[in-house]
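**Student:** Next one to model:
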Amino acid sequence: MKPPDTGLIRPVEVITLPNEVQQHDHDHHQLVIALKGYSEFSIEGMQSLIIPGQGCIVTASSDHAFNGLGESEILTLNLPNQTRLDKYTNERLEPIFNNNHYFKIDSQFQCLLQLLVKEIRQSPDDLLVTDACKNTIIALLQRHVRTDFSQKLMQRNRINMSIIDNYIIQQIATKITVAQLAGCVFLGESQFHLLFKQQVGITPHQYILQMRFKFAKELLEDNSLTLASIASASGFANQSSFTHSFTKLQGTSPSKYRH
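**Tutor:** Next up, the predicted model:
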């Protein structure tokens, strides 16, 4: 989140998120912790839903999108390149801010956080208070945050790709969403997206498209089928969309590929 345009970056803010999706980047690190409701975040394509007790790290210059679902509030801590923390503390916290990730905080940290947020609400324009609260939070971050949350999920779970492949083949002529694939293996959409990208190396959407092209190439071997019927059977909206996507990603048009 970007603070109001006052010429200064506020060290910490309590923000009510809009329901409309917002997107931007900024030249400083940012720590986000959910305080109320549900918030959707996408950081460089890595999506997740965060609720109270969870948060995310947005590193400098990372493109990110966000929105609230209903009434939602978050706490944001902005960390300009030159912080007031001593060298030792900066070195301790460097591993936390060296990449984008999502995390959970423990119950002890949540209790402390409630007290600090109360102080911030009472003195939102007192930079001395808000800066002190920010430094307290990030100084305790290393001990109370499960920064390896996403990594542990990926190590503990592997997606059964045969189930995914079978579902895509059965539904190849229809629209297939990430949520549907996630449901096949009993995972939440954001967790599935993270695990899939880690395991396969591409996003679920890219994988679905590859499967559609593979199926279309098999159908192109049958000269009795029209390009329009192949496009429909492969799940494309129309022949024009199929031809455009095929040519862009395969380097040749469907008709040329057939010959």
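**Student:** Every contact and neighbour count from this point should use C-alpha atoms.
**Tutor:** Will do.
**Student:** Do I have it right that Ala139 meets Tyr88?
**Tutor:** No: here Ala139 does not reach Tyr88: they are 10.7 Å apart, not a contact under CA atoms under 8 Å.
**Student:** what about these two, which has more around it?
**Tutor:** Ala139 (16 against 8; other CA atoms under 10 Å).
**Student:** From Asp27, how far off is that one?
**Tutor:** From Ala139 across to Asp27, the span is 21 Å (CA to CA, to the nearest Å).
**Student:** who's in contact with the most centrally placed residue in the chain?
**Tutor:** Closest residue to the average C-alpha location of the chain: Gln47 at 1.9 Å, with CA atoms, centre = their mean. Gln47 is in contact with Glu40, Phe41, Ser190, His193, Leu194, counting by CA atoms under 8 Å, 6 or more residues apart in numbering.
**Student:** here's the other one to compare against:
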Amino acid sequence: MTQPDSDIISLPSEAHAHDHDYHQLVVVLDGNTDFDIQGKGKQLHTGEGCILPSANSHAFAGLGDNQIMVVNLPIPPQKSITDEEYEVVSRLFDQAAYFQLNPRLQILASALSGELQQYPNDSILARACGNTLLSAIRHQMNSKDVRTRGNQLDIDKLDQFIELNLSRRVHIDQLANFCFLSVSQFHERFKDKTGMTPHQYLMRKRLERAQDLLRDGFPPIQVAEMCGFSSQSAMTNVFSQTLNITPLKYQKQFGNR
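**Tutor:** Down below sits the predicted model:
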């Protein structure tokens, strides 16, 4: 069976073990998963992943709701990639490894996964996304500065990540992982820098996007989904408490005409 170049899937909660005759890269986009590669186990969180060389036995299980991106590198290479390109990329799979994406690559992985979900049957896009992520991670793995911890909080990069993921559930531990900080360190530094808690900041971002979409004429029920609210009523409650107006009244008053 021909394997896809890249795909977005959720792992079941039941542990499953197997191996395959192609290399595989796994990146956790959302939630937590358990992985075990030939007896070396690790719990992977958002922004983390693993390199699985062909024929390495591995086991995996999802821990609650989760979403991962898998990129497969067939052996031998497909005709769409030259022997030289294949040789360079395949060096990434010399040995199994766990890794954490730097903030820039977390943004890239999130953007690529969004494209794959938008056009799931586009094999050219799947191949392009897979090759892009493989190459970018190869450069990170070869860099001396693979994991830089304790840096000053970069709000601009964090904003990019938040904007790309507002339609999803965004947890504080995801944002902390993105910044290579513990949750307590992240919370403290974030409040010092912005004057608000991460939760308050996220809610403000959701409300700002909701206002934009409502002004553009999107129906409130669709806006709630696009902005990551659990329901239209949840969005209405936050809207009313914060802005003293319901989404529907806001749209009627400020909507583009």
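**Student:** give me the number of residues near Asp63 of structure 1?
**Tutor:** Residue neighbour count, defined by other CA under 10 Å, stands at 15 for Asp63 of structure 1.
**Student:** Next: Ser162 of structure 1.
**Tutor:** Other residues lying near Ser162 of structure 1 total 9 when counted by other CA under 10 Å.
**Student:** Ok, Gln114 of structure 1 next?
**Tutor:** Neighbourhood size, Gln114 of structure 1 [other CA under 10 Å]: 12.
**Student:** do the same with Thr243 of structure 1
**Tutor:** 18.
**Student:** where do the helices sit along structure 2?
**Tutor:** Assigned by DSSP state H, the helices in structure 2 fall at 83-90, 103-118, 123-142, 155-165, 172-178, 183-194, 198-215, 220-226, 232-243, 247-254.
**Student:** Against structure 1, what's the mean shift for the first one, could you check?
**Tutor:** Average distance, helix 83-90 of structure 2 versus aligned residues of structure 1 after superposition (mean CA distance after the TM-score superposition for structure 1): 3.3 Å.
**Student:** what angle separates that helix from helix 123-142?
**Tutor:** With axes from the mean of the first three to the mean of the last three CA atoms, to 10 degrees as the basis, helix 83-90 of structure 2 and helix 123-142 are set at 60 degrees to each other.
**Student:** quick one: the alignment partner in structure 1 of Gly130 of structure 2 from Val14 of structure 1, how far?
**Tutor:** Matched by TM-score structural alignment, Gly130 of structure 2 corresponds to Lys134 in structure 1. Here the distance between Lys134 of structure 1 and Val14 of structure 1 works out to 12 Å (CA to CA).
**Student:** Settle it for me: which of these two has more neighbours?
**Tutor:** For Lys134 of structure 1 versus Val14, the count of surrounding residues by other CA under 10 Å is larger for Lys134: 22 against 18.
**Student:** which ones are touching the more buried one?
**Tutor:** The contact partners of Lys134 of structure 1, by CA under 8 Å, 6+ apart, come to Pro11, Val12, Leu77.
**Student:** Quick one: map the last one onto structure 2.
**Tutor:** Which is Leu77 of structure 1. Alignment note: Leu77 of structure 1 maps to Val71 in structure 2; criterion TM-score structural alignment.
**Student:** quick one: its match from Asn177 of structure 2, how far?
**Tutor:** The spacing between Val71 of structure 2 and Asn177 of structure 2, counted by CA to CA, is 22 Å.
**Student:** In terms of neighbours, single out the busier of these two.
**Tutor:** Taking Val71 of structure 2 and Asn177 together and counting by other CA under 10 Å, Val71 has the greater number of neighbours (25 against 20).
**Student:** Could you find the closest non-adjacent residue to the more buried one?
**Tutor:** Ser6 (4.2 Å; CA to CA, 6 or more residues apart in numbering).
**Student:** What is the neighbour count of the aligned partner of the one you found in structure 1?
**Tutor:** In structure 1, the position corresponding to Ser6 of structure 2 is occupied by Val12, as judged by TM-score structural alignment. By other CA under 10 Å, 26 other residues sit near Val12 of structure 1.
**Student:** and the gap between Val12 of structure 1 and Phe246 of structure 1?
**Tutor:** Following CA to CA, the distance that separates Val12 of structure 1 from Phe246 of structure 1 is 48 Å.
**Student:** same question, Asp25 of structure 1
**Tutor:** Computed as CA to CA, the Asp25 of structure 1 to Phe246 of structure 1 distance reads 32 Å.
**Student:** between these two, who's got more neighbours?
**Tutor:** For Asp25 of structure 1 against Phe246, the residue with the higher neighbour count under other CA under 10 Å is Phe246, and the figures read 20 against 17.
**Student:** Counting neighbours, what do you get for the closest residue in space to Phe149 of structure 1 that isn't next to it in sequence?
**Tutor:** With sequence-adjacent residues excluded and distances taken as CA to CA, 6+ apart, Phe149 of structure 1 is closest to Phe103, at 5.6 Å. Applying other CA under 10 Å, we find 18 residues neighbouring Phe103 of structure 1.
**Student:** No further queries at this time; thank you.
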